[in-house]
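Student: turn this into a structure:
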Amino acid sequence: MKAKKLQFIFDEFEHQHAYKSHSELKSGHINDTFLVKTGGETHYILQRINHTIFKDVPGLVNNKVLVSNHLKSKYSNTSEEKITNKVLRFVKIKNSNLYYLKDGENYWNLMIFIDDSITHEIVKNKEIAFEAGKLLGDFLNKTSDFESDKLIDVIPNFHDMTFRFQQYNASLKSASKERLEKASKYIKIVADLKDEMHILQTLKETGKIPTRVTHNDTKISNSLFDENNQGICIIDTDTVMPGIIHYDFGDAIRTICNTAAEDEKDLSKVEFNLAFYKAYKKGFLENTVDSLSEIELKYLPLAAKTMIFIMALRFLTDYLNKDTYYKTDYLEHNLDRAKNQFKLMESFTEKKYNLT
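Tutor: Next up, the predicted model:
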């Protein structure tokens, strides 16, 4: 984006700093995110929110701000400077809205950049896994007393297993004979696991597992660290909404504990990293054990398997639908992604008796 255009948008916010330069941050796949450097000590993250994915952007921004304000309230005896390094802080525009709407189409929001912070695209050691677990645990613990019904569902049915099976069953009916044949092994696996993969959904719907504030995008790159790899905070809260903690724990495990890339075709490289699982869980429980119920703790291992399965199912569904949702680089990209996740789930199942 040209500097003048981005500077104009930046100056619609009440920040009282002079734009100096900007660079695009490319770690996300949905929104456009820019680091704006100023002439002062404070820098900013300016984000264009993808309104084709997120249908209610004002509601989404309100979610983020409500949760950040709640987190900030947990640091009542902490200086403003230190709070800035622990909680995402959003900047209003000149009419007091927390987002800027340009040309009636593009939504923007502005956050204060947390200095001397880094992110990781992959986990390289147990220490980082442990710190990431602590960060998620801290986030869930500090929001455990927030009334989740104050938040909107930014992506309805995002982790709803019944909904995902409805999509999958529709894809079976419309898929070509060739794609059905190539996916036949995995279609059988899905059928065999259907009942088990609805357990968490049923527990949620019957109220046996409480609905809480959940992040819903807990990949490692959404954990912020300092230069010594000590955890700072959870970022990218666009998908914060009501859910169960198993969604967050399970998806973090899915992304952190795969020894290969998500679309690795050589399945011999795909294994479940048990050491990273134990480190992450240890950090997670360090900050949540007093706020989680006995039944929530009991089903943490199933959460990992369920979230691996749901991504395998989504990739498989998209393959059968001729690749209408995920971007693909070649004809069977989604099938390879699905195979990868099913192999990860198989490895997890083989090791599940050693999880504690």
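Student: switch to C-alpha atoms for all contacts and neighbour counts from now on
Tutor: Noted.
Student: wasn't residue 82 part of a helix?
Tutor: Yes: under DSSP: H, G, I helix; E, B strand; the rest coil, residue 82 sits within a helix.
Student: count of residues packed around it?
Tutor: Counted with other Cα atoms under 10 Å, residues neighbouring residue 82 total 10.
Student: from residue 115, how far off is it?
Tutor: To residue 115, residue 82 is 11 Å away according to Cα to Cα, to the nearest Å.
Student: ok, residue 144 to residue 75 distance?
Tutor: 15 Å.
Student: these two - which one has more neighbours?
Tutor: Taking other Cα under 10 Å, residue 144 and residue 75 do not tie; residue 144 has more neighbours (17 against 14).
Student: over to that one. Which of the three states is it?
Tutor: Assignment for residue 144 (three-state DSSP): coil.
Student: ok, it - contacts?
Tutor: Counting by Cα atoms under 8 Å, 6 or more residues apart in numbering, residue 144 touches 212-213, 291.
Student: how near is it to residue 214?
Tutor: Relative to residue 214, and taking Cα to Cα, residue 144 is found at 9 Å.
Student: another one to check against the first:
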Amino acid sequence: MQSPKRALEEWNINLPHIESPDQGLINGTWVLGDPPQYVLQWVNPIFSPLIHQDLQVVLKHLEQKGCITPNLIPTRDGSPCWVEENGCWRIWSFIEGSTIHKIENQSIAVQAGALVGTFHRALSDINHTFIAPQRDIHNTPERMNELKAALDRSPGHPLEKEATVLGEKILQAWKIWDGTMDQPKRICHGDLKISNLRFNADQSKGVCLIDLDTIGPNPLSVELGDAWRSWCNRSGEDDPTAAQFDVDIFAASAKSWMLNAPELLQIEKDSLVGGIERICLELSARFCCDAINNSYFKEDQIRYPQKGMHNLVRAQSQYTLAMSAKENRKICTQIIDQSYNDRK
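Tutor: As a prediction, this is how the structure comes out:
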């Protein structure tokens, strides 16, 4: 990977840059300017540079629908990104506001649901064939097969015992999961963790969605299962003992989303709640797999100096959250059904 300073030469931008405090697990992010003017990102090579051509189409459509979006700043030769040997770089316009990492109250949950519902409605009539290869990241059966393979390779690994015990629990929970896999797809954001929603300064209103690399066709149950996995966790990804599904946050956000969302098919509505447990188990499997493989997710090596331990902790947290979501499935289904009926 080239340095941020070298990348900025491709835009003829000479601004101070600092590493963003809101780093994701995949890409690298720097804030440019003081006060901030742009956001520079190194894009992991798991994403094709072609995603930027798709993003230009989607961003234009969102703007035409009145949605606020960050804009891609073209390089000095007019390209939406600069491609180098190990990934590519891009610059976004900076959106004023705040980023949060945990929903602390129902008011924020309402705003989050409204923002995402509006986003889904705005994209419900887009007519675009995606150019970039679509990542099959939410192929849950395949993620479970990858976990099995990782556990088979684990003998001799320092975390073999812990990863095997947890991995077998994850696989068993997936085996008895009784949700629906065969669902229609819509154009979705693809990664609705709460830190990918931008709020205004006092967090009284949702402003826009960011980190748009993952936009593409997905079932709504996958899209919202991932959202509620993030939004409704009372602890965080690094606290497996306290992970619990917050039904009140779910209710506030689900009702607000339903009021702003496009019309749903019956199968879409009926599959939403089951998607929460599915995505929790899927992410738990991915973290557990990477605890052995150490090939994908960044780890906090200061808090977790033993290689793989951070991912193992994350895997346990997501498994605990999956079990909590399962326990609350009946009441969550009632909330969805009532919200769906109220909008008719």
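Student: what's the TM between chain one and chain two?
Tutor: Scored against TM-score structural alignment, normalised by the length of structure 2, the superposed chains reach a TM-score of 0.83; 323 aligned residues with a Cα RMSD of 2.8 Å.
Student: ok, and the contacts of residue 144 of structure 1 in structure 2?
Tutor: Retained in structure 2 (both residues aligned by TM-score structural alignment, their matches' Cα atoms under 8 Å) from these: 212-213.
Student: of the contacts of residue 144 of structure 1, just the buried ones, PyMOL syntax please.
Tutor: Applied in PyMOL, the following selects the buried portion of those according to 16 or more other Cα atoms under 10 Å:
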select buried, resi 212+213
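Student: give me the residues contacting whatever helix or strand residue 166 of structure 2 lives in.
Tutor: Using DSSP states H and E, residue 166 of structure 2 maps to helix 160-175. For helix 160-175 of structure 2, the surrounding residues in contact (Cα under 8 Å, 6+ apart) are 144, 147-148, 151, 154, 278, 281, 284-285, 288, 291-292, 312, 316, 319.
Student: try stretch 317-334 of structure 1
Tutor: Stretch 317-334 of structure 1 is contacted by residues 167-168, 171-172, 174-176, 179-180, 263, 315-316, 335 when judged by Cα under 8 Å, 6+ apart.
Student: widest-spaced pair of those residues?
Tutor: For the contacts of stretch 317-334 of structure 1, the farthest-apart pair by Cα to Cα is 174 and 263; their separation is 24.5 Å.
Student: okay, these two: which has more neighbours?
Tutor: More crowded of residue 174 of structure 1 and residue 263, by other Cα under 10 Å: residue 263, with 17 against 12.
Student: what's near enough to touch that one?
Tutor: Counting by Cα under 8 Å, 6+ apart, residue 263 of structure 1 touches 333, 336-337, 340.
Student: which one of these sits in the busiest neighbourhood?
Tutor: Neighbours here mean other Cα under 10 Å. Within these, the largest count is held by residue 340, at 28 neighbours.
Student: and it? What does it align with in structure 2?
Tutor: Structural correspondence for residue 340 of structure 1 with respect to structure 2 (TM-score structural alignment): residue 317.
Student: could you do residue 101 of structure 1 as well?
Tutor: For residue 101 of structure 1, the residue aligned by TM-score structural alignment is residue 83.
Student: whichever of the contacts of stretch 317-334 of structure 1 end up buried, select them in ChimeraX.
Tutor: Buried residues among those (16+ other Cα under 10 Å), as a ChimeraX selection:
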select :167,168,171,172,175,179,180,263,315,316,335
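Student: tabulate the contacts of stretch 317-334 of structure 1 in JSON lines, adding columns for distance to residue 241 of structure 1 and secondary structure.
Tutor: Listed next are those as JSON lines, based on distance: Cα to Cα, whole Å; DSSP: H, G, I helix; E, B strand; the rest coil:
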{"residue": "167", "distance to residue 241 of structure 1": "22", "secondary structure": "helix"}
{"residue": "168", "distance to residue 241 of structure 1": "24", "secondary structure": "helix"}
{"residue": "171", "distance to residue 241 of structure 1": "28", "secondary structure": "helix"}
{"residue": "172", "distance to residue 241 of structure 1": "30", "secondary structure": "helix"}
{"residue": "174", "distance to residue 241 of structure 1": "32", "secondary structure": "helix"}
{"residue": "175", "distance to residue 241 of structure 1": "33", "secondary structure": "coil"}
{"residue": "176", "distance to residue 241 of structure 1": "36", "secondary structure": "coil"}
{"residue": "179", "distance to residue 241 of structure 1": "35", "secondary structure": "helix"}
{"residue": "180", "distance to residue 241 of structure 1": "35", "secondary structure": "helix"}
{"residue": "263", "distance to residue 241 of structure 1": "28", "secondary structure": "coil"}
{"residue": "315", "distance to residue 241 of structure 1": "23", "secondary structure": "helix"}
{"residue": "316", "distance to residue 241 of structure 1": "26", "secondary structure": "helix"}
{"residue": "335", "distance to residue 241 of structure 1": "30", "secondary structure": "helix"}
